[in-house]
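Engineer: Below is the sequence, then the predicted model.
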Amino acid sequence: MTAATNALGRELQLVHAAQWLYAINAEPFVPGEGDPYARLVRGFESGENGTDDAGGTLASIAERGPVWRSRLDTWVVTGPAALRELSAGAEPAVSAAVPQAEAWLPDPERQRTTGLARDLARRGGTRAVGRLAGSLREQAGQAAARLGPGPVDLVADFAEPLTAAGYAAVLDVPEERRAAFAADLAAAAPAVDALLCPQTLDTTRRLAAGVRGLRELFAGRAHAEADLLLAVAGARAAADLLGDALRRLLDRPREWALLRSDPAHAARLVEEVLHQRPPWRACPLVALATAEVAGTRIEAGDSLTAITTAAAVPGGPSGIAGPTGTAAADGASRTAGGTVPPGTAGISRTAGATVPAGAAGAAGTGAAGGVGTAETTHTGRVAGTGGAGEPGAVTVLGEATRTNGVPTPLPVAACATLLPAARALAEHALVALAARFPLLRPDGEPVRTRRAPLTRRLVRLPARLGEEETR
């Protein structure tokens, strides 16, 4: 190992040790069992229950209040009101909270520009994905055809290889480079979680090699930065979204039967999964401007993490209900002649609305083959201030609150375009698999990886695919 590698290994160990130390030891003057934020980001809280929080960590985080400082020296911001204030004032950008061997995120100042958003929209927005619908449908059909009746791991044998093939099409990867592209995607799988939770040194080295391979593949392209972001974070969202949808279907045979008879149900199912289990439940940020959030002053340059702490509830896409118990309390509908308050996280599209090109797609049911998307926007900009087609300023993880809105994977409006391709691929995959196999049953316990506090990604989903039983 080189001296640099040894130094990185020590840094990773020290950060993870601090997370464990503060997670376990009670804080001075604060009753309890330690810092709940440290418990979350160490990556060992990955329950399979409805809140994805076996130890009550998210509830403990919420109990501390909307804004508080963790012993890990980062502000923790929770709750719809505080997150709206944050997005409106602090201009947060995504920023790694732990040492990185190979950076893949755009520079924070670059994230606040509209250029990155436009590039992402051109490469992975709803219009771009719509043009690729036939290719994605074909890839999904081929992935399903490669499976036979009997036991299968729906992650390793279906979701991951299909994601690699689908994103190779989205990102125009040459045929001769697709095997290397799939290998680099697999190596970079922990990249999103590594923003908050240090990975092992071996994993970190593989991750860095994967990111380097992807960067080299896209070098020289006009949209290389956007392509790298779509490959690393967008493909991860796609595989996780598909895995979570299949995980849900294993326990719902009637829904599987409905999916076979009504392919449009795939869009509704994916929408439900996005609402109840956002791709990322926490996101590390850096404040680009000084702001007051819930009465607390956050300085420019401060580290903070936006966290969705509420469990999913009916009628609320991100599981966050307003003071009156309705989703409308936290969102605003953009109607003809209407205005949108600054910092609003979710905006619905209605007659006469102007929606930025490439904004996150909400599932629809009108497209050919029963799979379709309709654009929505998740911006922090007042309607009309950005000009037609210009992406908005800032949005915050998990706080979209209209019934047709979904949480964006990263709390920068430019990154809202990570979702359309992920959503479309998941929908086509579900339709193809249901068309091929009449029966889907669990065949063991699902396995989620540790050190994955953001994605809680599945690494194994045992199932049994089969034909109709005749007796």
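Structural biologist: Everything's here; your move.

Engineer: When you work out contacts or count neighbours from here on, use the C-alpha atoms and nothing else.
Structural biologist: Noted.

Engineer: which SS class is Thr309?
Structural biologist: Under DSSP: H, G, I helix; E, B strand; the rest coil, Thr309 falls in the coil class.

Engineer: pretty sure it contacts Pro80?
Structural biologist: No. Between Thr309 and Pro80 there is no contact under CA atoms under 8 Å: 9.8 Å.

Engineer: Would you mind telling me which of the two has the busier surroundings?
Structural biologist: Pro80 (28 against 24; other CA atoms under 10 Å).

Engineer: Relative to Ala96, how far out is the more buried one?
Structural biologist: 23 Å (CA to CA, to the nearest Å).

Engineer: and the comparison structure, right after this:
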Amino acid sequence: MEDSELGRRLQMLRGMQWVFGANGDPYARLLCGMEDDPSPFYDAIRTLGELHRSRTGAWVTADPGLGGRILADRKARCPEGSWPVRAKTDGLEQYVLPGHQAFLRLEREEAERLREVAAPVLGAAAVDAWRPLIDEVCAGLAKGLPDTFDLVEEYAGLVPVEVLARIWGVPEEDRARFGRDCRALAPALDSLLCPQQLALSKDMASALEDLRLLFDGLDATPRLAGPADGDGTAVAMLTVLLCTEPVTTAIGNTVLGLLPGQWPVPCTGRVAAGQVAGQALHRAVSYRIATRFAREDLELAGCEVKSGDEVVVLAGAIGRNGPSAAAPPAPPGPAAPPAPSVFGAAAFENALAEPLVRAVTGAALQALAEGPPRLTAAGPVVRRRRSPVVGGLHRAPVAAA
């Protein structure tokens, strides 16, 4: 397909979301991903009832009880490359829906199988064993920071990339290539629901193909438990998609939420930093919009949901209580462990990466807290646009005081 045609279709899909949003649909506005704080849209959606039908055609809920039941219901399947406006992709998945190639469109049973297969590398016990490596990576990156630096580009964005490169054994000569691919895939989770710009979409497709070739060559299959053919590449690619941008965002949001007066006290020490990381992921869940499609006719909250209808759970709203800023607040004292269901409930696919995301986020906060005693903002924070799923950070300059 010619770039001009691909660009036209991307613009058409984007335009539909804008039109629906401009006509008063808060879910469509949320999908546009143009505001730093999605809370006003969450609040507006709550006023529409426990479950309502958006003009996009999707059934939408921000209710914790109903959302949890939907995500746990095996009568709801994962989407298969459908846009919320029901537009056919006509082979566009490789550009506008790269998650289709990156194993993000898994049915529940396959996601659960991969989680078991990946347990020797990514399960809770395995992640505990990786902790010295994770600590070493975070300490090394924190120690090399200048007095003024970009929190995203020079620290938070590098931590998960370096950790994953070490875990999967990416050779030193391929590290720069791996880092470029990870950066190019920053919008991938968002692209599942929000059309990205043409150049970014093409870059994501190229990065996915390059990562596939890289991981095929590394062959992680022997390290897994009872894997099927291709599982090594699938698991490795999933960690890139489910860890890199979510960890970057969680680190950045947490530090920014503690500046200027409270940093670094709440993150001093492994236990405290881990608790703060857990709270951050609970409040600003890294996979904020979960989509499902009904496998059969259902009745949900008094509404008749037909087979094939899209049902959306706003997991990001479930982690928040009322209006709030984009960054999580600092705990006034020792942090209480968050409810474990909120992070994992965002999407069952996340269960594969959850232990690693928590561990890397906590270790990164601890390492940074052991550096300069004070950090202050050194410029405006810039968030990625078209990022309704992750709420990604683009730039956050800070300085040691």
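Structural biologist: On my side now, so go ahead. Here the structure is a predicted model, which means the values were calculated and not measured.

Engineer: List the contacts of the most centrally placed residue in structure 1.
Structural biologist: For structure 1, the residue sitting closest to the mean C-alpha position, by CA atoms, centre = their mean, is Pro279 at 3.0 Å. Pro279 of structure 1 is in contact with 237, 240-241, 409, 454-455, counting by CA atoms under 8 Å, 6 or more residues apart in numbering.

Engineer: what do we get in structure 2 for it?
Structural biologist: Using TM-score structural alignment, the partner of Pro279 of structure 1 in structure 2 is Ser286.

Engineer: any idea how far that match is from Val381 of structure 2?
Structural biologist: For Ser286 of structure 2, the distance to Val381 of structure 2 - CA to CA - is 19 Å.

Engineer: now Gly81 of structure 2
Structural biologist: Relative to Val381 of structure 2, and taking CA to CA, Gly81 of structure 2 is found at 33 Å.

Engineer: Who has more neighbours out of those two?
Structural biologist: Gly81 (22 against 18).

Engineer: which element follows the helix ranked longest in structure 1 toward the C-terminus?
Structural biologist: In structure 1, taking DSSP state H as the definition, the longest helix is helix 3-24. Downstream of helix 3-24 of structure 1, the first helix or strand assigned by DSSP states H and E is helix 36-41.

Engineer: what element comes up after that following helix heading to the C-terminus?
Structural biologist: Heading C-terminal from helix 36-41 of structure 1 (DSSP H and E), you reach helix 57-63.

Engineer: So which bits of that next one are buried?
Structural biologist: Residues 57-58, 60-62 are the ones in helix 57-63 of structure 1 that count as buried (16 or more other CA atoms under 10 Å).

Engineer: same deal with stretch 175-183 of structure 1?
Structural biologist: For stretch 175-183 of structure 1, by 16+ other CA under 10 Å, it's 178, 181-182.

Engineer: now swap in stretch 155-173 of structure 2 and tell me
Structural biologist: Residues 155-166, 168, 170 are the ones in stretch 155-173 of structure 2 that count as buried (16+ other CA under 10 Å).

Engineer: do the same with stretch 439-449 of structure 1
Structural biologist: Using 16+ other CA under 10 Å as the test for burial, stretch 439-449 of structure 1 gives 439-443, 446-449.

Engineer: can you name the residues of structure 2 that that stretch overlays?
Structural biologist: Going by TM-score structural alignment: stretch 439-449 of structure 1 matches residues 374-384.

Engineer: Return the residues in contact with the closest residue to Pro334 of structure 2 other than its chain neighbours.
Structural biologist: Closest residue in space to Pro334 of structure 2, ignoring its immediate chain neighbours: Ala272 at 7.1 Å, by CA to CA, 6 or more residues apart in numbering. Applying CA under 8 Å, 6+ apart, we find Ala272 of structure 2 in contact with 266, 334-335.

Engineer: Can you list which of the residues you listed carry over to structure 1?
Structural biologist: By both residues aligned by TM-score structural alignment, their matches' CA atoms under 8 Å, these still in contact after alignment to structure 1 are Pro266.

Engineer: filter the contacts of Ala272 of structure 2 to the buried ones?
Structural biologist: Burial by neighbour count, 16+ other CA under 10 Å: within these this picks out 266, 335.

Engineer: if we take the contacts of Ala272 of structure 2, which one ends up nearest to Leu122 of structure 2?
Structural biologist: Nearest to Leu122 of structure 2 among those, counting by CA to CA, is Ala335 at 25.3 Å.

Engineer: can you count the residues close to the nearest residue to Asp3 of structure 2 once chain neighbours are set aside?
Structural biologist: The spatially closest residue to Asp3 of structure 2, leaving aside those adjacent along the chain, is Leu198, at 7.8 Å (CA to CA, 6+ apart). Here the number of neighbours of Leu198 of structure 2 (other CA under 10 Å) works out to 19.

Engineer: Leu198 of structure 2 -> structure 1?
Structural biologist: By TM-score structural alignment, Leu198 of structure 2 lines up with Leu201.

Engineer: OK, contacts around that match?
Structural biologist: 8-9, 12.

Engineer: can you redo these as CSV with distance to Ala435 of structure 1 and neighbour count?
Structural biologist: As requested, the contacts of Leu201 of structure 1 are arranged in CSV below (distance: CA to CA, whole Å; neighbours: other CA atoms under 10 Å):
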residue, distance to Ala435 of structure 1, neighbour count
Leu8, 48, 18
Gly9, 47, 20
Leu12, 46, 20
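
Engineer: and in structure 2, which of those remain?
Structural biologist: With the contact criterion set to both residues aligned by TM-score structural alignment, their matches' CA under 8 Å, the contacts of Leu201 of structure 1 that also touch in structure 2 are 8-9, 12.

Engineer: Closest one of the residues you listed to Gly301 of structure 1?
Structural biologist: Using CA to CA, Leu12 comes nearest to Gly301 of structure 1 of those, at 22.1 Å.

Engineer: how about that closest one, what's its match in structure 2?
Structural biologist: Aligned partner of Leu12 of structure 1 by TM-score structural alignment: Leu10.

Engineer: Per the alignment, name the residue of structure 2 opposite Ala416 of structure 1.
Structural biologist: Per TM-score structural alignment, Ala416 of structure 1 is aligned with Ala351.
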